[in-house]
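*Asks:* test case, fold it:
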Amino acid sequence: MSARHCQVTGRKPGFGKQVSHSHRRTSRRWLPNTQRRRYWLPSEGRYVVLNVSTKGIKTIDRRGIESVVADLRARGEKV
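*Replies:* Okay, here's the model as predicted:
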């Protein structure tokens, strides 16, 4: 797992070319906006720390942390 990887949505860096004015091409990466967030998990009475993108944060706000963590565990990810 790369550091810039959303645990909820699976977003990873995008790859492509940077094109200069003279049209020279060099490799570049578009990094997702990931945040290290701490969420309280009431069912276990503890915090879980997740690497999530801003879209992942919105998903957690909408569905709830319990539901998202259940999906992560079903996928086999350690939380």
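*Asks:* CA only for contacts and neighbour counts going forward, please
*Replies:* Will do.
*Asks:* residue with max distance from the center of the chain?
*Replies:* Ser22 (35.3 Å; CA atoms, centre = their mean).
*Asks:* tell me the SS of that one?
*Replies:* Three-state call for Ser22 (DSSP: H, G, I helix; E, B strand; the rest coil): coil.
*Asks:* next up, for comparison:
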Amino acid sequence: MQRCEITGKGITFGNQISHSHRVTGRIWRPNLQTTKIVINGVVVKVKVCTKTLKSLKAANEVEVMQILKANADNLSPRLQKVLSK
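*Replies:* Okay, here's the model as predicted:
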């Protein structure tokens, strides 16, 4: 399942409505990108959505830790394990 490892943003469900107003189900997937971040001196590859990636690129290492702690409830188990070390 596609999910941002930091924010927890995932697939969204909805309806596609045609010109004749026929309704069919559809999904929207998050735009995930793989990137490397440094957590406590450890380089970790993570899949993050582009909005989060933009925040991470603009942040220094201290601000990255603040972003991770702010989203502690949504972090993937792998990142929680690295963060707790």
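*Asks:* tm score of chain vs chain?
*Replies:* Taking TM-score structural alignment, normalised by the length of the first structure as the basis, the two superposed chains have a TM-score of 0.69; 75 aligned residues with a CA RMSD of 2.7 Å.
*Asks:* now which residue in the second structure aligns to the residue farthest from the centre of the first structure?
*Replies:* In the second structure, Ser22 of the first structure lines up with Ser20, judged by TM-score structural alignment.
*Asks:* got the contact list for the residue farthest from the centre of the first structure?
*Replies:* By CA atoms under 8 Å, 6 or more residues apart in numbering, Ser22 of the first structure lies in contact with nothing.
*Asks:* for it, give its distance to Asp61 of the first structure.
*Replies:* 45 Å (CA to CA, to the nearest Å).
*Asks:* do Arg36 of the first structure as well
*Replies:* 15 Å.
*Asks:* equivalent analysis for Ser43 of the first structure, please.
*Replies:* Taken as CA to CA, the span from Ser43 of the first structure to Asp61 of the first structure is 17 Å.
*Asks:* between the two, which one's more packed in?
*Replies:* Neighbours were counted for Ser43 of the first structure and for Asp61 using other CA atoms under 10 Å; Asp61 has more, 11 against 7.
*Asks:* what do we get in the second structure for the more buried one?
*Replies:* Checking TM-score structural alignment: Asp61 of the first structure goes with Lys57.
*Asks:* just the helices in the first structure please.
*Replies:* Under the criterion DSSP state H, helices of the first structure are mapped to 54-63, 65-74.
*Asks:* chain center to the last one: distance?
*Replies:* Right, the one you point to is helix 65-74 of the first structure. Counting by CA atoms, centre = their mean, to the nearest Å, helix 65-74 of the first structure is centred 14 Å from the centre of its parent chain.
*Asks:* list of residues touching it?
*Replies:* By CA under 8 Å, 6+ apart, the residues outside helix 65-74 of the first structure that reach it are Gln7, Val8, Tyr39, Leu41, Ser43, Ile60, Lys78, Val79.
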